[in-house]
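S.K.: Kindly generate the corresponding structure for this input.
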Amino acid sequence: MGSEDNFHKRKARSTSDLKRVKAFRKQNKRILIICEGSKTEFNYFRDLRTDLGIDPKQVNIPKNDGNTPDRILDHALALYDEDALSGDAYDKVYCVFDRDTHSTFDESVQRIESLKSGRKPKPFEAITSTPCFEFWLLLHFGYTDAAFHQAGKKSVGDNAVAALKKKPGFAAYDKGTQGIYKQLKPKLPDAIKHAQKLREESIKNRTMNPATNVNILVLDIQALSSSNK
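M.R.: Predicted coordinates:
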């Protein structure tokens, strides 16, 4: 009888756990964020998640060994399909990458658009910056629509980083710098406003240099935090 009782207890616990998971999923969206590399963007969004008190199971930001748009998308697809097979697919998947000098940028953006509008749509979104993520950081200090160009041995991305290093507190900035989100948090509302204004102007003027839609992802993460309260 003892072993039979234990079996029923385990089954009851399992059923109870499953009900809790289903209840959590009914009330909470699950998103996946795959960033270019594993430094600036990775740290920024993880710090944002921590600051908002969001469970890592709800906003998954795994490390990614790929640093090109196509590899980022392939990795995101693999993780999305893996979870979909388990019966609990992500509600949204964000691929965060730069234009910079990547030869697969346009192709990857087009692939994501195809995934969104295909016969079996997948909830993917390209979160891009031109020339690079550092331009999003620059928008915390004020609005700008000045284009970036390659100059000598410096890529367009290098020049955006150089511009950021001229801002207060960023002279020693590099890709491994910690605490960027916390440092810029007081200026975040301004950056969101500036990014939105720039996107509207970019559409009107038909230019995407510079540009970023990182604010979309930030707002979506903030909305998750609000819905959890």
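
S.K.: Every contact and neighbour count from this point should use C-alpha atoms.
M.R.: Noted.

S.K.: and the nearest residue to residue 60 once chain neighbours are set aside, what does it touch?
M.R.: Nearest residue to residue 60 in three dimensions, chain neighbours excluded: residue 32, at 4.9 Å (CA to CA, 6 or more residues apart in numbering). If a contact means CA atoms under 8 Å, 6 or more residues apart in numbering, then residue 32 has 59, 60, 61, 76, 90, 92, 93, 94 as its contacts.

S.K.: Identify the farthest-apart pair in those.
M.R.: Farthest pair in the contacts of residue 32 (CA to CA) is 59 and 76. Separation: 13.6 Å.

S.K.: Spit out the residues that contact these two alike.
M.R.: Common neighbours of residue 59 and residue 76 (CA under 8 Å, 6+ apart) are 32, 33.

S.K.: Tell me the buried residues in whichever helix in the chain runs longest?
M.R.: The residue-count maximum for a helix in the chain (DSSP state H) belongs to helix 2-27. Within helix 2-27, no residue is scored as buried using 16 or more other CA atoms under 10 Å.

S.K.: Count the residues that sit near residue 188.
M.R.: As a burial measure, residue 188 scores 19 neighbours (other CA atoms under 10 Å).

S.K.: which non-adjacent residue is nearest it?
M.R.: That would be residue 140: by CA to CA, 6+ apart, it lies 6.2 Å from residue 188.

S.K.: and the gap between that neighbour and residue 25?
M.R.: 34 Å (CA to CA, to the nearest Å).

S.K.: Check residue 170 too.
M.R.: From residue 170 to residue 25 the distance is 40 Å (CA to CA).

S.K.: now the other sequence, so there's something to compare against:
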Amino acid sequence: MSKRAKRRSELDRRRVAAKRNRRIFLIVCEGETEKRYFDSLRGHRGVQIHAVHVRRAKHPQRERVVRTAVEAERSDYTGVWAVFDTDGDDVTELCREAARKGVETACSTPTFETWLLLHLGDHRAALGSGAKAEKALQALLPSWSKGRTRFEDFAHGLQDAVERAELLPPGGDPSTGVHRLIRVILRE
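M.R.: You can find the predicted model right below:
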């Protein structure tokens, strides 16, 4: 083998090893709030995320979120997640279907704002609706709005949010699975 071919072979092995060690997550989000949160999380502790937003119509788009995640080209990603609201509905079968097709789910009841609330306090009272979750969040963080969600506003309470979320009953109101995604991303 020539020196040139040997060098090229060694470089190819290094590229493959670098790709194997690179951790990039695809996160398919139902809402703009989720996408903004994850987009701004990218700079946190070397996190590599590609967040996409499935445009939300008047009705929940969780099935579309899961379908988009399932149909995504996954070879470049360490993991693929679907993040959506339950709006109080039973999403057990949808989560099972996603898992069967290799997609992890992180759903929140009633909405993603539940996850954000947990950064700011130990919220265990039923929220009932997304509108009530938003109102509770604005009471704790008056500068917050859906269109201006930034991870930086919640970063100080990230570890608390993870711990609080783990104590909530899965599928209850309130509840969220976002803590599982955060643990995977941050390798905790």
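
S.K.: Superposed, how do the two chains score by TM?
M.R.: After superposition, the two chains reach a TM-score of 0.82 (TM-score structural alignment, normalised by the length of the second structure), with 182 aligned residues with a CA RMSD of 2.8 Å.

S.K.: What does the residue nearest to residue 60 of the first structure correspond to in the second structure?
M.R.: Alignment note (TM-score structural alignment): residue 32 of the first structure maps to residue 26 of the second structure.

S.K.: Look up how far residue 119 of the second structure lies from that match.
M.R.: Taken as CA to CA, the span from residue 26 of the second structure to residue 119 of the second structure is 23 Å.

S.K.: what helix or strand is the alignment partner in the first structure of residue 71 of the second structure on?
M.R.: Residue 71 of the second structure maps onto residue 78 in the first structure, with residues paired by TM-score structural alignment. Under the criterion of DSSP states H and E, residue 78 of the first structure resides in helix 69-85.

S.K.: Show me what the helix or strand that comes right after that helix is packed against.
M.R.: Counting by DSSP H and E, the next helix or strand C-terminal to helix 69-85 of the first structure is strand 92-98. Packed against strand 92-98 of the first structure, as judged by 3 or more CA pairs under 8 Å, 6 or more residues apart in numbering; DSSP states H and E, are the following elements: strand 31-35, helix 69-85, strand 124-130.

S.K.: picking up where we left off before, for the longest helix of the first structure, packing partners?
M.R.: Packed next to helix 2-27 of the first structure, using 3+ CA pairs under 8 Å, 6+ apart, is no helix or strand.

S.K.: Now do that helix: distance to the chain's middle.
M.R.: 34 Å (CA atoms, centre = their mean, to the nearest Å).

S.K.: quick revisit: which residue of the second structure is paired with the residue nearest to residue 188 of the first structure in the alignment?
M.R.: Under TM-score structural alignment, residue 140 of the first structure pairs with residue 119 in the second structure.

S.K.: and its match, which of the three is it?
M.R.: Under DSSP: H, G, I helix; E, B strand; the rest coil, the three-state class of residue 119 of the second structure is helix.

S.K.: now the one 4 residues further on
M.R.: Under the three-state scheme (three-state DSSP), the conformation of residue 123 of the second structure reads as coil.

S.K.: which residues sit in contact with it?
M.R.: 117, 174.

S.K.: For it, give its distance to residue 136 of the second structure.
M.R.: For residue 123 of the second structure, the distance to residue 136 of the second structure - CA to CA - is 10 Å.

S.K.: Overlap in contacts, those two.
M.R.: residue 117.

S.K.: So residue 120 of the second structure sits against residue 155, correct?
M.R.: No. Counting by CA atoms under 8 Å, residue 120 of the second structure stays clear of residue 155, with 9.8 Å between them.

S.K.: higher neighbour count, these two?
M.R.: For residue 120 of the second structure versus residue 155, neighbours defined as other CA under 10 Å are more numerous around residue 120 (19 against 15).

S.K.: For the closest residue to the more buried one other than its chain neighbours, which residues are in contact?
M.R.: Counting by CA to CA, 6+ apart, residue 157 is the residue found nearest to residue 120 of the second structure once chain neighbours are left out, at 6.1 Å. The contact partners of residue 157 of the second structure, taken as CA under 8 Å, 6+ apart, are 118, 119, 120.

S.K.: which of those still touch in the first structure?
M.R.: Shared contacts between this structure and the first structure among the contacts of residue 157 of the second structure (both residues aligned by TM-score structural alignment, their matches' CA atoms under 8 Å) comprise 119, 120.

S.K.: and of the contacts of residue 157 of the second structure, the nearest to residue 36 of the second structure?
M.R.: Using CA to CA, the contacts of residue 157 of the second structure come closest to residue 36 of the second structure at residue 119, 15.8 Å.

S.K.: Give the burial count for that closest one, as a bare number.
M.R.: Quick note: residue 119 of the second structure (other CA under 10 Å) scores 22 neighbours.

S.K.: which element is the equivalent of residue 60 of the first structure over in the second structure on?
M.R.: Using TM-score structural alignment, the partner of residue 60 of the first structure in the second structure is residue 50. Element membership for residue 50 of the second structure, per DSSP H and E: strand 49-53.
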